[in-house]
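Engineer: Dropping a prediction and its sequence here:
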Amino acid sequence: MTLRDRLGDTSHIRGPIEDNRSLKDLVWFRVGGPAEILFQPADEADLQAFLKILPQDVPVTVIGLGSNLLIRDGGISGVVIRLSVRGFGGTEALSPTRIGAGAAIPDKFLAAKALELGLSGFAFYHGIPGGLGGALTMNAGAHGSETAERVVEVRGVTRDGEVMTLPVGELGYSYRHSAPPPGFIFTSAVLEGIPADKESISEAMKAVTEHREASQPIKARTGGSTFKNPPGHSAWKLIDAAGCRGFRIGDAQVSEMHCNFLINTGEATAHDVELLGETVRARVYETSGIRLDWEIKRLGAFVPGAEVEPFLGK
């Protein structure tokens, strides 16, 4: 029996359900295998309805805009859920200082909404090429600010298909990390800013854009910052000191512009990208004694016989 057969009657589900759907075109690296099933819910109620009929033993993987993901070549078993901007990308002013935003809204659009409302504290989102759901999940940040500072509460759907609202204090936020209940899928959030004049907010956003354009390979197929900054260190400096600037495996390359970015220069596979990343980690460890941790989220299975060992087995 196929997974689709196990879902039973799906006539009441409004979002598309696709079998063996390639995920390459949904992630910025443009690499990786297929999803056994890809479901894109029409809205929160549709997501609830789907999860209520999904057998509990079926694994669920949630993806957003795919800007900070590496999907392995063997693909992802079970169900991949992708929240669309159309169904989960709305924003609204809730008070003079608070914004309600859907989990699929691109971070730069959230920054633009804050500018429209005259709220500071969101300019750093203008330079993050992802969506709010990913930012909530990994406590995304830049330029000395991070998501946890802006969140008041989040709303989401549990693996059982029930809606929950959680205050920021129950999300276990730390550097590039959150700890919501297992299986919790972020659907929206309430965020709070600080009233400020629009000119100063606009200038802050402009500074973010200029910094990003000058220092990051924004036009390349990449997954953004690859490794977390170890305490007291910059990942890119450690990578540069290890002699990895411009290093490549196949069409996967360490960016010449910013060493903490891996890029797909042509026809790289997910295996090429991950092998390059683990080679970089091994070389940094050999030269500095520091173990870099991945910031990019790696999902799915290796193709049998083409596994990549962490730190190349060291």
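Structural biologist: It's in.
Engineer: can we go C-alpha only for contacts and neighbour counts from here?
Structural biologist: Fine.
Engineer: Contacts only, for residue 107.
Structural biologist: 125-132, 135 (Cα atoms under 8 Å, 6 or more residues apart in numbering).
Engineer: hmm, 10 Å instead?
Structural biologist: Residues counted as contacts of residue 107 (Cα atoms under 10 Å, 6 or more residues apart in numbering) are 113, 122-135, 140.
Engineer: okay, pairing it with this:
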Amino acid sequence: MTFPDITPDLKAAMPDLRGRLLANQSLAELTWFRVGGPAQVLFTPMDEDDLAYFLAHLPEQLPLYVVGVGSNLIVRDGGMPGVVIRLSPRGFGETGTQDDIVSAGAAALDKRVAETAAAANLAGLEFFFGIPGTIGGALRMNAGANGSETRDVLLGATGVSRDGKKHTFTNADMKFVYRNSGVDPSIIFTSARFRGAPAAPEAIRARMNEVQTHRETAQPIREKTGGSTFKNPPGNSAWKLIDAAGCRGLRLGGAQVSEMHCNFLINTGAATGHDIETLGETVRARVMEISGIELHWEIKRIGIPR
């Protein structure tokens, strides 16, 4: 699908814009699944001020979505109407430390934040080493792994609202719950501050090695996948329910439930966004039929069907 090119109108309305606007830009290459149609407009802001300027001048009727590294995202084959914003590592990827505080831009990889903390001999952020996303996604989803979550270490965050205004959030303001935040979904997070605890460097590195070993031995990290597909139901594990429903290795078109970890879906090479999403819905239906438990998507799905 090709959308009408609205970039000339946007540029005319925003003469001082410094970031890059691209029309009908493929999103498949920006996601780990490598599927999906184009964004009507893909905008990459230069910095927080540029982002705020863009949002302040963006017509309200245009749909808006933000992507990071696309590690937990299915883009449907018809693409994404409106504007997709991608925060670049150059403008939003810096990390640093001061005393026991770790700062990070929203485009910083979770893994890099863990490494930054470790280099300063600060413990508590090792779990980020095993999360294949960015800090912006971690803030939105209260990302967690290996028994820890973002809310356990966050001091505060900054973001920009749809009207271009800048906001700050405390940990309490984030209204964290399991794999979600209660902050207005239209807020685009731009940075965060975390608190670590001084510790022996060898203990921190040992913990990071444990996290990495777990990922490599238990998850299909070298496949075209999207991370954990479904949230764990209260008191249960999604993968156990999927396995009990006989879905391990299940295929649909070019999509497959991972044999290694059946809460992961895989693009075996020629899957479409429709294949992957339909396989996920098939798994949900079978789990409901067998166990009576409804699985809820952890992976985000955006766009329109082809």
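Structural biologist: Perfect, I can see it now. A quick note: this is a predicted structure, and the numbers were derived from the prediction, not measured.
Engineer: Got a TM-score for the two of them?
Structural biologist: Comparison of the two superposed chains (TM-score structural alignment, normalised by the length of structure 2) gives a TM-score of 0.96, and 302 aligned residues with a Cα RMSD of 1.1 Å.
Engineer: ranges for the helices of structure 1?
Structural biologist: 3-7, 44-53, 85-88, 107-117, 132-138, 198-215, 235-241, 270-288 (DSSP state H).
Engineer: okay, and the shortest one goes to which residues in structure 2?
Structural biologist: To tie it back to what came earlier, the one meant is helix 85-88 of structure 1. Mapping helix 85-88 of structure 1 onto structure 2 (TM-score structural alignment) gives residues 89-92.
Engineer: what's the spacing between the matching stretch and its chain's center?
Structural biologist: Mean-position distance between stretch 89-92 of structure 2 and its chain equals 16 Å (Cα atoms, centre = their mean, to the nearest Å).
Engineer: With structure 1 overlaid, report how far it is off on average.
Structural biologist: When structure 1 is overlaid, stretch 89-92 of structure 2 sits 0.7 Å from its aligned residues on average, using mean Cα distance after the TM-score superposition for structure 1.
Engineer: Next, the buried residues of that stretch.
Structural biologist: 89, 91-92 (16 or more other Cα atoms under 10 Å).
Engineer: Check stretch 283-290 of structure 2 too.
Structural biologist: Quick answer for stretch 283-290 of structure 2 (16+ other Cα under 10 Å): 283-288.
Engineer: Stretch 35-53 of structure 1 too?
Structural biologist: Neighbour count says stretch 35-53 of structure 1 has 35-44, 46-51, 53 buried, by 16+ other Cα under 10 Å.
Engineer: Strands along the stretch 1-150 of structure 2, start to end?
Structural biologist: Ranges of strands in the stretch 1-150 of structure 2, per DSSP state E, counting those that start in this stretch, are 20-26, 38-44, 64-67, 73-75, 80-86, 95-98, 101-105, 122-123, 144-145, 148-149.
Engineer: ranking these by burial, who's on top?
Structural biologist: strand 73-75 (a mean of 27; mean count of other Cα atoms under 10 Å).
Engineer: what sits up against it?
Structural biologist: 27-28, 30-39, 67, 225-227, 229, 272-274, 276-277, 298-305.
Engineer: what's the mean deviation for it versus structure 1?
Structural biologist: Strand 73-75 of structure 2 sits 0.5 Å off on average (mean Cα distance after the TM-score superposition for structure 1).
Engineer: equivalent range in structure 1 for that strand?
Structural biologist: The aligned range for strand 73-75 of structure 2 is 69-71, by TM-score structural alignment.
Engineer: still on that earlier bit, list only buried entries from the contacts of strand 73-75 of structure 2.
Structural biologist: 27-28, 30-39, 67, 225-227, 229, 272-274, 276-277, 298-299, 302-303.
Engineer: dump the residue contacts of residue 293 of structure 1.
Structural biologist: Taking Cα under 10 Å, 6+ apart, one finds 226-230, 235, 281 in contact with residue 293 of structure 1.
Engineer: Return the closest of these with respect to residue 77 of structure 1.
Structural biologist: Of all the contacts of residue 293 of structure 1, residue 226 has the smallest distance to residue 77 of structure 1: 24.2 Å, by Cα to Cα.
Engineer: Skipping its backbone neighbours, what lies nearest the residue in structure 2 that residue 195 of structure 1 lines up against in space?
Structural biologist: Matched across to structure 2, residue 195 of structure 1 falls on residue 198, judged by TM-score structural alignment. Counting by Cα to Cα, 6 or more residues apart in numbering, residue 122 is the residue found nearest to residue 198 of structure 2 once chain neighbours are left out, at 4.6 Å.
Engineer: so that neighbour touches residue 99, yeah?
Structural biologist: Yes. Counting by Cα atoms under 10 Å, residue 99 is a contact partner of residue 122 of structure 2 at 9.2 Å.
Engineer: shared neighbours of these two, anything?
Structural biologist: Common neighbours of residue 122 of structure 2 and residue 99 (Cα under 10 Å, 6+ apart) are 195-198.
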